[in-house]
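Enquirer: Sequence first, predicted model second:
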Amino acid sequence: MLRMAVPLVVVWAVVTVVPPAAVAAIQHRVPQGEQEIRLTFAPVVKKVAPAVVNIYAARKVVVRSPLFADPFFRRFLGRDFAFGMPRERIQRSLGSGVLVREDGLVVTNTHVIGDADVIRVVLVDRREFDAEVLLADKRTDLAVLRLKAKAGTHFPVVPLGDSDAVEVGDIVLAIGNPFGIGQTVTSGIISATARTNIGTSDFGFYLQTDAAINPGNSGGALVGLDGRLVGINAAIFSRTGESAGIGFAIPVNMVKTVLLAATHGGEIVRNWLGAAYQPVTPELAEALGLDRPGGVLVRMLAQDGPAARAGLKEGDVIVAINGHEVLDEAALKFRLATYPAGSRVTVTILREGERLDVPVVLEPLPDEPPAQPTTLKGRNPFQGVTFGNLSPRLADKLGLDPLTRGVVVLKVDPRAPAAQLGWLRPGDVVEEAAGHAIHSVADLVALDDLAWEKWPFRLRRGRERLACVVYRSGAVDCRSGPI
């Protein structure tokens, strides 16, 4: 049996003599009844619960029997046999949502509604409404719905709080519809306020709580004791699929950004500083003379980007935005996303041992050059592949470094050689082909009818660089290495 040595802890007590009169003055009044010592969250729940809804989503999917894919059955039953005909099925999902505006705007998770054909919202008072999607953003995993109600209908709402004001240890309540059993309230505390690298969305920045969150709670409310929304419940960490006391909520300040977009055109405009970054590891921190790792190193600057114009330099370490600590790139992306384009923010940097505050005006990601999606149709190995020019906005949308330049694979026809051999994927960035540098789609089009026996090319895939050769026989040889 494992035994742990328990250190001896010595506590030194300081005894202070207090005059009897002072003792009498500081004595507390004895509670006179149960009501004076009762601790309850009931007033908060009564205020918030009517605005937390159940969401039922359904969509039609076309499926066919897996037996029909077997050549044996196709041979004997024929291709037109009814058993193999596609059939429609209904896929259903359930979750929760939060009413945030009296005219019937509901915030939930994108993964709750998916690609639903029908969305039904049920209030705690059993009223039911169909809902339409105003915005569903997969990158933040947030969606905004509008209830289809009679004009003049007013709904209860949960007022929006400030997730930046939340502290570790604050008591919170999670309200939702776990397992579809009906509205349920659980309590806990804020366990962490800037949990990143969870991997459930591009903007992986969460509040962590030990309030019980289970399947069906997604999209529900995480509220403080003042009854204000601090987060939208989104995910759990569990080995069984049920609550293990580690739940994650999307901060309400991100919710505000998505709400603003949903009610002003339905498109989220993402900001950028015009820089590429790398994490500050312990080794890098030591090399830079920093007292601890953390923050993001400016690795590269766009020539005329917001950061360069404001005076940031390559090698600067960004440690805060408007006074909010930035520990990694996920935190930086979150901070930039919670301000509207045109906002003036203070970027705190470390430069050669000095801490500096630099004002920067945020700008939306540029969409130049135009993508110009083009499908190659020549006799080269890229036939059937759709390429596009990379702009910072498209690069960011594809999860690439916004400063990445060149030509990106947008789609691969399943019948194309590249798909059948598996050497090109959407998101790959082609840098060189047949000995020619590739800067635009036009460069690839110019190679359409190039005679070839073997075709060397280089591409970037995530954090890897691939050097490949495709032979006319169909053979492919690829070697990879880090970028």
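Expert: Arrived safely, thanks for sending.
Enquirer: alpha carbons only for contacts and neighbour counts from here, please
Expert: Noted.
Enquirer: pull the longest helix from the chain.
Expert: What stands out as the longest helix in the chain, according to DSSP state H, is helix 252-262.
Enquirer: another structure for you, compare them:
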Amino acid sequence: MQFRSIAMAIGMTALIGATLLAPVTAAEDVPPAPLPSQSLAPLVEKTAPSVVNIFAQKVIRNRSATRYLDGSAFWRLFRDTLLFGYGQDRFESSLGSGVIVAANGVVVTNYHVIEAASGILVALPGGQVYSARVLVSDQRTDLAVLQIEAGGAALPSIAFGDSDRLKAGDRVIAIGNPFGLGQTVTSGIVSATARTSFGVGDFRFFIQTDAAINPGNSGGALIAMDGTLVGINTAIFSTSGGSQGLGFAIPSNMARVMVDGAVKGQTLVRPWIGLSSRTVVPQIAELLGLSSLHGVLVTDVFKGGPADSAGLQPGDVILAIDEFPVDDPQALRYRIATRAAGSTVQLTLERDGEFHKIAVSLQLPPNEPARNESWMPNLSPLRGARVASLSPAFADEIGADSGISGVVVLEVRIGAGAYRLGLREGDIIRDIDGRPVRTVDDLLTFRTTPFKSSRITLERAGSVLTATRN
């Protein structure tokens, strides 16, 4: 056994010696294995030329001359000499960002960047400056589509990506012009999708990212790793005014719908499903015996509308549209708004404890009944209120629920009968003393009976309220 151990030791020593005596190859003769590139420079070089700066000039009208001295020559002389121009119209400039999405100069930006602008200039990273005009703008989505007047020149552009494919954790970069410093790139990840609790715009459906987004980034690009545009940066949540890792972008699928319609010369009209809904809360889930707290409860179905024709009923709980979950009315409206009129969506819903799939063909919202805007007469208990009949198209225009009928309150004079009754702008009058109110004419025929109280049912911000006139 000792000889065997010694032999093994000698063998190992010889092997080590042979290894030590073997010729050594120079390090430079063996190329190192390439490391995976972590640089975002190629992605930035590809996409940054399509992100532009937008300069919007706005005229601030001063009405002091016409309010007090009717713009007389004396007033203008007094204003321009003794008051050094006090009272003249002022010009303000706002700075933002935009994204070229077509080589012919179609640009997407935020509505608030170009709101009330009297002139718009677009500056490309290469130094070219062009004037631009608004093709379509929409305050509800905080989006606007511009057309650069480039004389037919082909401009760098970014292709739309599918924002529905984004997942929390995906890497993204944000490009814009924060604080007017010039084009800046920040990177981060998608923190959340379908974020609906942040109150910017009407649809409240956002991509949340921790990529730094600061003032001036509004309208800039949120770009995925494949180089496609997946969002339009729109807002930050901050207590200091600077980035705190809470940036929000409008999904590209919403912007794509607006661009497609704008380049065809179409006015902005969103498709219509013809129902109203509310979030499922624990009390509703327990009352209806629902299996979970997910989905939205259908509260009204517009007679003759797409949902009614497909067989939806009040009490149904919509769980998903085309396999995308919906948990609040904003998410439902977003999913409908990103579809084209005439297309068909498949709803997954729960009814009486059973699950169903129903196909609904979306339509353009009808403009009937006519608005018939009117002030309520002095003999009416609602005097001092300006009202209009609510059609589905008008409801979509003002951001009201398009699944119900009624009369919408557009204005209320302070101190008038309608004001004392508790009516406010945006209220939708549904019925009076149990009688349905569908048009202004229905409301004009309403008269009070002496010594008898009247009960008015109205909807305000999704809640049903009752006003009583004694």
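Expert: Thanks, I have it. These figures come from a predicted structure and were not determined experimentally.
Enquirer: Tell me where the stretch 151-300 of the second structure has strands.
Expert: 171-176, 184-195, 206-209, 221-224, 229-236, 247-251, 275-279, 296-301 (DSSP state E, counting those that start in this stretch).
Enquirer: Redo those strands as CSV? Include mean neighbour count and distance to I54 of the second structure.
Expert: As requested, the strands of the stretch 151-300 of the second structure are arranged in CSV below (neighbours: other Cα atoms under 10 Å; distance: least, Cα to Cα, whole Å):
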stretch, mean neighbour count, distance to I54 of the second structure
strand 171-176, 26, 10
strand 184-195, 18, 14
strand 206-209, 28, 22
strand 221-224, 28, 13
strand 229-236, 28, 14
strand 247-251, 27, 18
strand 275-279, 22, 38
strand 296-301, 23, 39
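Enquirer: Using a markdown table, lay out those strands together with distance to S391 of the second structure.
Expert: Listed next are the strands of the stretch 151-300 of the second structure as a markdown table, based on distance: least, Cα to Cα, whole Å:
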| stretch | distance to S391 of the second structure |
| --- | --- |
| strand 171-176 | 40 |
| strand 184-195 | 29 |
| strand 206-209 | 28 |
| strand 221-224 | 36 |
| strand 229-236 | 31 |
| strand 247-251 | 28 |
| strand 275-279 | 13 |
| strand 296-301 | 14 |
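Enquirer: Figure out which of those strands is closest to L362 of the second structure.
Expert: For the strands of the stretch 151-300 of the second structure, the distance to L362 of the second structure is smallest for strand 275-279, at 11.5 Å, taking Cα to Cα.
Enquirer: Summarise which helices and strands that closest one is packed against.
Expert: strand 296-301, helix 329-337 (3 or more Cα pairs under 8 Å, 6 or more residues apart in numbering; DSSP states H and E).
Enquirer: what's the closest of the ones you listed to F198 of the second structure?
Expert: From these, taking Cα to Cα, the stretch that ends up closest is helix 329-337, at 11.1 Å.
Enquirer: The closest one vs the first structure, mean deviation?
Expert: Superposing on the first structure and averaging over aligned pairs (mean Cα distance after the TM-score superposition for the first structure), helix 329-337 of the second structure comes out at 1.0 Å.
Enquirer: In the first structure, which residues correspond to that helix?
Expert: Helix 329-337 of the second structure corresponds to residues 329-337 in the first structure, going by TM-score structural alignment.
Enquirer: who touches the closest residue to L312 of the second structure other than its chain neighbours in this structure?
Expert: Of all residues beyond its chain neighbours, the one nearest L312 of the second structure is V301 (7.3 Å), with distances taken as Cα to Cα, 6 or more residues apart in numbering. Listed by Cα atoms under 8 Å, 6 or more residues apart in numbering, the contact set of V301 of the second structure reads 274-276, 307-308, 312-314, 403-404.
Enquirer: Let's have the residues you listed in TSV, adding distance to L443 of the second structure.
Expert: Shown next, in TSV, are the contacts of V301 of the second structure (distance: Cα to Cα, whole Å):
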residue	distance to L443 of the second structure
G274	23
L275	23
S276	22
A307	27
D308	26
L312	29
Q313	28
P314	26
G403	20
I404	16
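Enquirer: Where strands are concerned, which of those count?
Expert: 275-276 (DSSP state E).
Enquirer: Just the buried residues of the contacts of V301 of the second structure.
Expert: Taking 16 or more other Cα atoms under 10 Å as the criterion, what is buried in these is 274-276, 307-308, 312-313, 403-404.
Enquirer: can you map out the helices along the stretch 1-150 of the second structure?
Expert: 2-21, 41-47, 64-68, 73-77, 111-114 (DSSP state H, counting those that start in this stretch).
Enquirer: between those helices, which one is nearest to R371 of the second structure?
Expert: Of all these, it is helix 111-114 that lies closest to R371 of the second structure, at 26.4 Å by Cα to Cα.
Enquirer: would CSV of the helices of the stretch 1-150 of the second structure with mean neighbour count be doable?
Expert: CSV is the format used below for the helices of the stretch 1-150 of the second structure (neighbours: other Cα atoms under 10 Å):
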stretch, mean neighbour count
helix 2-21, 11
helix 41-47, 13
helix 64-68, 12
helix 73-77, 13
helix 111-114, 24
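Enquirer: For G231 of the second structure, which of these is the nearest?
Expert: Going by Cα to Cα, the one of those nearest G231 of the second structure is helix 41-47, 13.4 Å.
Enquirer: Which one of the strands of the stretch 151-300 of the second structure lies nearest to I398 of the second structure?
Expert: strand 275-279 (15.1 Å).
Enquirer: Would you mind getting the average deviation of that closest one from the first structure?
Expert: Its matched residues in the first structure lie on average 1.6 Å from strand 275-279 of the second structure after superposition (mean Cα distance after the TM-score superposition for the first structure).
Enquirer: That strand versus helix 329-337: what angle between them?
Expert: Orientation check (axes from the mean of the first three to the mean of the last three Cα atoms, to 10 degrees): strand 275-279 of the second structure against helix 329-337 gives 140 degrees.
Enquirer: quick one: which helix or strand includes R460 of the first structure?
Expert: strand 454-461 (DSSP states H and E).
Enquirer: outside of that strand, which residues touch it?
Expert: 381, 427-435, 465-472.
Enquirer: How far does that strand sit from its chain's centre?
Expert: 31 Å (Cα atoms, centre = their mean, to the nearest Å).
Enquirer: I'd like the next helix or strand past it.
Expert: Sequence-wise, the next helix or strand downstream of strand 454-461 of the first structure (DSSP H and E) is strand 464-471.
Enquirer: continuing past that next one, what's the next helix or strand?
Expert: strand 476-482.
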